[in-house]
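S.K.: test case, fold it:
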Amino acid sequence: MNKTVAIFEPIYSRDQTLNCAEFLPLVRTDNSRPEWREFKILIDMYRNGDHLRHDYTGLFSPKFTLKSKISGAMFIEFAQRQANADICFINPFPQLAYWSYNVWMQGEHAHPGLTRAAQALLDASGVDISIANTPRHGPASLAYCNFWVGSRRFWDEYVGGTLVPIADFLEANPSHEAALAVMTDTMHTDPAPFLPFIIERLFSTYVSLHPELSRAAYRFDASDVRDYCINDFEKLLFDRMRGKIDEADAAGAFSPALVEQMDTVCALWQKHFFDFYATRPHPHTGQPVSLG
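M.R.: Reported below is the predicted structural model:
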């Protein structure tokens, strides 16, 4: 018997319709803390016990199909086949694994100051995660969007045990230095503070630190990954880095020299990204990159 997979898509206005007909509408009448973005909805879902009503539960943005290049039905079918998994997910940016050792290397280049703000938030919230000691994020743990569905166990351990303490801290201490730091605006295709980018990266971080959790990642072959590159420069980087990164992932060993090379390539990629999309619309938003 297939497990039940409930994926909710947030509905923010009366004239908004579901982008994925297979998803469930989650009407948002409470627009408090909009700067938290999907983090607020995940917390509300957990506190409401929404994760207890299905075998797998998730929250996907209306841009799921645009970013992932697959239908909602395809992902649900994939998740239903993973009978013993605690989490099933898809990473709509698989190319980033070829020039970023983990989500925090990419995050620090994309949003300077992110790792310092994130560690201060984790420490203040009592969450025992060291960003500096985060391991490699390869295809088995990497996800740059909240495109995951989790079992009740995963919701309790990750959302309840990691995200809720962060929300509790921010709600109780809005003037704390760590709280103010994560609300600082950062570069993005539309105005946004550090917080949602921190939360987004905690998924891969948590999964990589908990090997006891059974996970199922939607896999791409090499030609698929190249198709996810959003411009010619990304395709060039992928072509140049592919062999050595695949070899290192297969061996489970990244030399310091390779990690340093990835950091350099990641810096070059980010510089090109901001320069290129400063005057061009980003394919996922239709807007240029700006400082919030």
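S.K.: every contact and neighbour count from this point should use C-alpha atoms.
M.R.: OK.
S.K.: need the longest strand for this protein.
M.R.: When the chain is parsed with DSSP state E, its longest strand is strand 5-11.
S.K.: any residues touching that one, and which ones?
M.R.: 17-18, 23-28, 54-62, 76, 79-80, 149 (CA atoms under 8 Å, 6 or more residues apart in numbering).
S.K.: filter those residues to the buried ones?
M.R.: 18, 23-26, 54-62, 76, 79-80, 149 (16 or more other CA atoms under 10 Å).
S.K.: so which of the residues you listed are in helices?
M.R.: 76, 79-80 (DSSP state H).
S.K.: ranges for the helices of the stretch 51-200 of the chain?
M.R.: 64-68, 72-80, 103-110, 114-125, 152-154, 164-172, 177-182, 194-209 (DSSP state H, counting those that start in this stretch).
S.K.: wouldn't Leu121 be in contact with Leu180 here?
M.R.: No - look at Leu121 against Leu180 with CA atoms under 8 Å: they stay out of range, at 9.6 Å.
S.K.: next, the second sequence, to be compared with the first:
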Amino acid sequence: MSAVAPHIRIFQIHYHPEQVAQLDPAFVAYDNTGDSSPLLEFNVFRKIAASGLAEGVDLWGALSWKFSQKTGLSGQELINTIRVNPGYDVYFCNPFPETEALFHNLWCQGETAHPDFLNLSFDFLQAAGLPTASLDELSPSWLFAAANYFVATPDFWQNYLRFVGDALAQAQANLLPPARIVLFSSLADPRSMHAEASYLPFIIERLFGLFLILHGDKYKAFKYLAREADTPAPNEHLKTLSAIKDKAIATQDNWLAGCWLNYCRTYVALVHGRAWARQTHATAMPTRLQLCGAPPMVHSQSEVEEHVGH
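M.R.: So this is what the prediction gives:
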């Protein structure tokens, strides 16, 4: 007797009428016109959870109207991936695989896009009563998750939303006034690439990985792969860099981690230029190598496909 297919409902968020034509028919359109919350997608998650729109489903999510543009996947392809890989509590993606190869972790990557991101993130995590070690740790590629492209069980959502909500409340209560002002400011978006967003959504985005670290023993996670879309597919150097870093963490090998760092610096200087390497990339990297001690087990689509191939 075949297993019953999970009931999946994935919403697709749009903010303007002209975006409707770009929505995927496999998703449920979610009109977020007029919502000016600085929390961006996280506020949508909370509204959906509170509204009852996701009642009775096994898995749900709310993705950007740019989902296909960023991942190269159609809505039906995502749903099919979930259905052929059943039994997980959360399915997530990182549409920017280059970051997995070239940065210690996503917090460090944030420093290259949002001024003084690491210092503010440290203040935020400390004020929220959360561990700050993840800001410096060398994290495995399977912990990188950007753009809030995840679909999860109601139980996962309930606990994740509570986790982030508690962190926000604690941080706002305990942050010093100057840091709180910066947190809500548009200084996070100096190039106006994110509609002058504050630091909040970029910090929240990275709390997903921290949630997996802290609660990975409770939830089974599956990382699905983006295809080449807006972001070029990783070349052989990037694939090798990710593999070296992951191996160093898995074996707790500091020498191998040092090899990754030297290779990474050389690649960045050659591809992005020495000026960017010195002035931007280097300043975002911790001064010492600290391996992520016990990362949660996350199954990736590449691992599953490799196993099936054999």
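S.K.: where does the TM-score land?
M.R.: The TM-score (TM-score structural alignment, normalised by the length of the first structure) is 0.75; 262 aligned residues with a CA RMSD of 3.4 Å.
S.K.: from the buried ones among the contacts of strand 5-11 of the first structure, which land in strands?
M.R.: 24-26, 56-59, 149.
S.K.: closest one of those to Ala257 of the first structure?
M.R.: Val149 (35.6 Å; CA to CA).
S.K.: roughly how far does the closest residue to the closest one other than its chain neighbours sit from Leu121 of the first structure?
M.R.: For Val149 of the first structure, ignoring the flanking residues on the chain, the nearest one in space by CA to CA, 6 or more residues apart in numbering is Gly58 at 4.2 Å. According to CA to CA, to the nearest Å, Gly58 of the first structure stands 24 Å off from Leu121 of the first structure.
S.K.: test my guess that Thr184 of the first structure contacts Pro193.
M.R.: Yes - counting by CA under 8 Å, Thr184 of the first structure does reach Pro193; the two are 5.0 Å apart.
S.K.: so the two - more neighbours on which side?
M.R.: Pro193 (22 against 15; other CA atoms under 10 Å).
S.K.: and the more buried one, what's its match in the second structure?
M.R.: Aligned counterpart of Pro193 of the first structure in the second structure: Ser198 (TM-score structural alignment).
S.K.: then Ala143 of the first structure?
M.R.: Using TM-score structural alignment, Ala143 of the first structure pairs with Ala145 in the second structure.
S.K.: now that match, nearest residue through space, not along the chain?
M.R.: Asn94 (4.5 Å).
S.K.: quick one: that neighbour and Arg227 touch, right?
M.R.: No - taking contacts as CA under 8 Å, Asn94 of the second structure lies outside contact range of Arg227: 10.4 Å.
S.K.: those two: who's more crowded?
M.R.: Per other CA under 10 Å, whichever of Asn94 of the second structure and Arg227 has more neighbours is Asn94, with 24 against 17.
S.K.: spit out the contact partners of the counterpart of the more buried one in the first structure.
M.R.: For Asn94 of the second structure, the aligned residue in the first structure is Asn91 (criterion: TM-score structural alignment). By CA under 8 Å, 6+ apart, the contact set of Asn91 of the first structure is 68, 142-145, 147, 217-218.
S.K.: and the gap between Asn91 of the first structure and Tyr218 of the first structure?
M.R.: 7 Å.
S.K.: spit out the contact partners of the residue nearest to Val149 of the first structure.
M.R.: 6-8, 147-150 are the contacts of Gly58 of the first structure under CA under 8 Å, 6+ apart.
S.K.: so how far is Leu170 of the first structure from it?
M.R.: Gly58 of the first structure is 23 Å from Leu170 of the first structure, by CA to CA.
S.K.: I'd like the helices of the stretch 51-200 of the first structure laid out as CSV, including distance to Phe233 of the first structure.
M.R.: Output for these, formatted as CSV (distance: least, CA to CA, whole Å):
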stretch, distance to Phe233 of the first structure
helix 64-68, 18
helix 72-80, 29
helix 103-110, 16
helix 114-125, 25
helix 152-154, 37
helix 164-172, 37
helix 177-182, 31
helix 194-209, 24
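S.K.: picking up where we left off before, how far away is the residue nearest to Val149 of the first structure from Met45 of the first structure?
M.R.: 9 Å.
S.K.: picking that back up, mark which of the contacts of Asn91 of the first structure are buried, thanks.
M.R.: Judged by 16+ other CA under 10 Å, buried ones among the contacts of Asn91 of the first structure: 68, 142-145, 147, 217.
S.K.: could the residues you listed go into a markdown table alongside distance to Trp36 of the first structure?
M.R.: Below are those laid out as a markdown table (distance: CA to CA, whole Å):
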| residue | distance to Trp36 of the first structure |
| --- | --- |
| Ser68 | 22 |
| Leu142 | 22 |
| Ala143 | 19 |
| Tyr144 | 16 |
| Cys145 | 14 |
| Phe147 | 17 |
| Ala217 | 26 |
